[in-house]
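> Below is the sequence, then the predicted model.
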Amino acid sequence: MNVELSFMLKKMLSVALMPWSIAILLSLLALFFLYRHKIQKAKKYLTISILWVILISWAPFANLALKPLESSYERLENIPENIEYILLLGGDRNNRAWEALRLYHKIPNVKIITSGHSLHDPISDAEKTATKLIESGIPEERVLMQAMAKTTFEEAQHMKERVGEKPFILITAAYHMPRAMKLFKKAGLNPIAAPADFNRPEETGYATVLQSKQLKNTERAWHEYLGILFYKLQGKI
């Protein structure tokens, strides 16, 4: 199968299994049964859909889903010696590059590798982030790009070719770090976790529902758990 097509099919499947997609599917089932004049079944699926939306946008549920991921690794403070590379996964989403800058100024002679593929934009995330780092004062020769990988698994394979078994610092979103670390270690690499973009759970109370932020946090966690499951089924972690 064509690599691009395979990637797109995986993305489509991932979207189809996300919480909001499930809510839409339940609503469509309710409409289907209503059209067939099966009122009780229509009510049943509509009720399930409404309750599901309330659940996935409920702060305690979002916090419960996200906390195990974000608490897996703490902010990197004790930096080992002789680190040659920092890998910045996924471009500069949510100012992730600031963590790379912080660590760059603590590690002599380190190089930053930016990553991030783009299907449609002619300028990849890796290139955009590299430009930002250089504009922030990092010498151009200390910024490398890794723009071909489309998935975290592919990032690990490219990094294996570059560093072998040498330890390096891995920066990504805190909620994505557990999956990334599993993939990189399975590939025989020695990453040192430096999580960024923490979404610290908020004490918003049990009455807090239908919040877009909480829905987004639920979907972030859901996407990670699905990713871990898919990679386990494929034997990649």
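Sure thing, it's come through.
> For the rest of this, base every contact and every neighbour count on C-alpha atoms.
Will do.
> How much space separates the residue sitting nearest the centre point of the chain from residue 90?
Among the residues of the chain, residue 176 comes closest to the average C-alpha position under Cα atoms, centre = their mean, at 4.3 Å. Counting by Cα to Cα, to the nearest Å, the gap from residue 176 to residue 90 is 10 Å.
> sorry, back to before: against residue 95, how distant is the spatially closest residue to the residue nearest to the centre of the chain that is not a sequence neighbour?
Nearest non-adjacent residue to residue 176, counting by Cα to Cα, 6 or more residues apart in numbering: residue 224, 6.4 Å away. Distance check for residue 224 against residue 95: by Cα to Cα, it reads 20 Å.
> For these two, indicate the residue with more neighbours.
Neighbours were counted for residue 224 and for residue 95 using other Cα atoms under 10 Å; residue 224 has more, 19 against 12.
> so what does the helix or strand where that one lies touch, helix or strand wise?
Using DSSP states H and E, residue 224 sits in helix 212-233. Packed against helix 212-233 by the contact rule (3 or more Cα pairs under 8 Å, 6 or more residues apart in numbering; DSSP states H and E) you find helix 19-35, helix 39-56, helix 59-70, helix 177-186.
> change it to 10 Å
helix 3-16, helix 19-35, helix 39-56, helix 59-70, helix 177-186 (3 or more Cα pairs under 10 Å, 6 or more residues apart in numbering; DSSP states H and E).
> Below is structure B, check it against A:
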Amino acid sequence: MFFLKKLLGALLSPVGLVLVLLLAGVVLMLVGGAPRLARGLLACSLLLFLAFSLPWLPNALLRPLESQVAPLAGFQEAPPRPRPKAIVVLGAGHHVRPGQPPADWLGRAASARLMEALRLRGLAGLSDLPLIFTGDTGRESLPVAEAMKRAALSLGVPEATIVSETAPRDTAEEMTVLSRRLGKSPFVLVTSAAHMPRALRLAEGAGLNPIPAPTDYRLVQASAASWQAWLPSAGNLQRADHALHEWLGLLWLRIKA
């Protein structure tokens, strides 16, 4: 089931959808017999590529995800928040580069999540709380939880305050592990803003009590008056992929419910 979920996620990503339509159109053109359908598929692949590589569609997909939870300013607000038991940082992409600083091993999302956890640790005066990193190896030789731990150590976090949960392969498994470790105790949950709605839904299903701290915002303001807004970019494709992955994840949760 885990492999099937990852395969479907890859096929239904922006690049996957474009490639599927493109290959289907090419095959039909080579086989013959349905030239109109083949041309339609090729045209759809081009239009879909343009839609995902321009800012308008990625923004439309990201906005409702990233606007659901406000950033966590601290723990001095009224009404007062309960004191958390830990700061949990969910894993994200990483690439082990021996000989380079551990912070360079982390992808954009993982790096942003680590920085937000360290920011909250300082601003809220919660430096005594454990940092719990989660995530398995993925396609790397080292689990992302361990990579984030090494990055935190290189930034001066005491090793005694760091916990690595290296077994979970996805968010659902992360919540299962956290449920065993934290129970119903409140904790700060740090993850990407677009990922937060799905993470909170899974946390609720696991009986957890998270205090959301979203980071890694991807929404950008694109003005139609700017000529750059009309240029396709790889960055827009990445943002569309990030958002579509979360929408598919939410859809999967609804199907399973």
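Looks like it came in fine. Every value quoted in this text rests on a predicted model; they were computed, and no experiment measured them.
> can you tell me how far the aligned partner of the residue nearest to residue 176 of the first structure in the second structure sits from residue 164 of the second structure?
In the second structure, the residue matched to residue 224 of the first structure (TM-score structural alignment) is residue 246. Noted for residue 246 of the second structure: a distance of 24 Å to residue 164 of the second structure, by Cα to Cα.
> wait, what's in contact with residue 194 of the second structure?
Neighbouring residues of residue 194 of the second structure by Cα atoms under 10 Å, 6 or more residues apart in numbering: 61-69, 214-219, 242-247.
> can you list residues touching both of residue 176 and residue 90 of the first structure?
residue 152.
> if we can go back for a sec, cross-check the contact I'm expecting between the residue nearest to the centre of the first structure and residue 217.
No - the criterion here is Cα atoms under 10 Å, and residue 176 of the first structure misses it with residue 217 at 12.0 Å.
> which residues are common contacts for these two?
residue 223.
> Columns distance to residue 101 of the first structure on top of the helices and strands packed on helix 212-233 of the first structure, output as TSV?
Formatted as TSV, these follow (distance: least, Cα to Cα, whole Å):
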stretch	distance to residue 101 of the first structure
helix 3-16	31
helix 19-35	35
helix 39-56	35
helix 59-70	21
helix 177-186	19
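> Would you tell me which of those gets closest to residue 123 of the first structure?
helix 3-16 (17.4 Å; Cα to Cα).
> packing partners for the closest one?
Looks like helix 3-16 of the first structure contacts helix 19-35, helix 212-233 (3+ Cα pairs under 10 Å, 6+ apart).
> now those helices in TSV, with distance to residue 3 of the first structure?
Converted to TSV, these look like this (distance: least, Cα to Cα, whole Å):
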stretch	distance to residue 3 of the first structure
helix 19-35	25
helix 212-233	17
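> and residue 118 of the first structure, which of those is closest to it?
So among those, helix 212-233 is nearest, using Cα to Cα, at 19.4 Å.
> mean shift between the closest one and the second structure?
Its aligned residues in the second structure lie a mean 0.9 Å from helix 212-233 of the first structure after superposition (mean Cα distance after the TM-score superposition for the first structure).
> Centre of the chain to that helix, how far?
8 Å (Cα atoms, centre = their mean, to the nearest Å).
> What residues sit buried inside it?
Neighbour counts over helix 212-233 of the first structure (16 or more other Cα atoms under 10 Å) mark 214-225, 227-228, 231 as buried.
> now swap in stretch 172-182 of the second structure and tell me
Using 16+ other Cα under 10 Å as the test for burial, stretch 172-182 of the second structure gives 172, 173, 174, 175, 176, 177, 178, 179.
> Kindly report the same for stretch 7-24 of the first structure.
In stretch 7-24 of the first structure, counting by 16+ other Cα under 10 Å, buried: 14, 18, 19, 20, 22, 23.
> do stretch 137-155 of the second structure as well
137, 142-153.
> Now intersect the residues you listed with the helices, please.
Assignment to helices by DSSP state H places the following of those there: 144, 145, 146, 147, 148, 149, 150, 151, 152, 153.
> hang on, isn't the fifth one packed against residue 137?
What it means is residue 148 of the second structure. No - Residue 148 of the second structure is beyond contact range of residue 137, at 11.7 Å (criterion: Cα under 10 Å).
> What residues does the residue lying farthest from the centre of the first structure make contact with?
Distance from the centre of the first structure peaks at residue 37, with 42.5 Å (Cα atoms, centre = their mean). Taking Cα under 10 Å, 6+ apart, we find residue 37 of the first structure in contact with residue 31.
> ok, it to residue 14 of the first structure distance?
From residue 37 of the first structure to residue 14 of the first structure the distance is 32 Å (Cα to Cα).
> likewise residue 169 of the first structure?
In terms of Cα to Cα, residue 169 of the first structure sits 28 Å off from residue 14 of the first structure.
> how about residue 221 of the second structure, what's its match in the first structure?
Under TM-score structural alignment, residue 221 of the second structure pairs with residue 202 in the first structure.
> again with residue 182 of the second structure
Match for residue 182 of the second structure (TM-score structural alignment): residue 163.
> can you pull the contacts of residue 87 of the first structure?
100, 111-115, 144-146, 155, 159, 168-172, 191-192, 194.
> now residue 252 of the second structure
5, 246.
> now residue 232 of the second structure
49, 50, 51, 52, 53, 54, 55.
> Restricted to buried residues, select those residues in ChimeraX.
In ChimeraX syntax, the buried subset of the contacts of residue 232 of the second structure is picked out as below (16+ other Cα under 10 Å):
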select :49,50,51,52,53,54,55
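> what's the closest non-adjacent residue to the aligned residue in the second structure for residue 77 of the first structure?
Under the alignment (TM-score structural alignment), residue 77 of the first structure pairs with residue 73 of the second structure. Residue nearest to residue 73 of the second structure in three dimensions, not counting chain neighbours: residue 120, with 7.9 Å by Cα to Cα, 6+ apart.
> which residues in the stretch 101-250 of the second structure form strands?
131-134, 162-165, 186-192, 209-215 (DSSP state E, counting those that start in this stretch).
> quick one: which of those strands is nearest residue 27 of the second structure?
Comparing the strands of the stretch 101-250 of the second structure by Cα to Cα, strand 186-192 comes nearest, at 38.8 Å.
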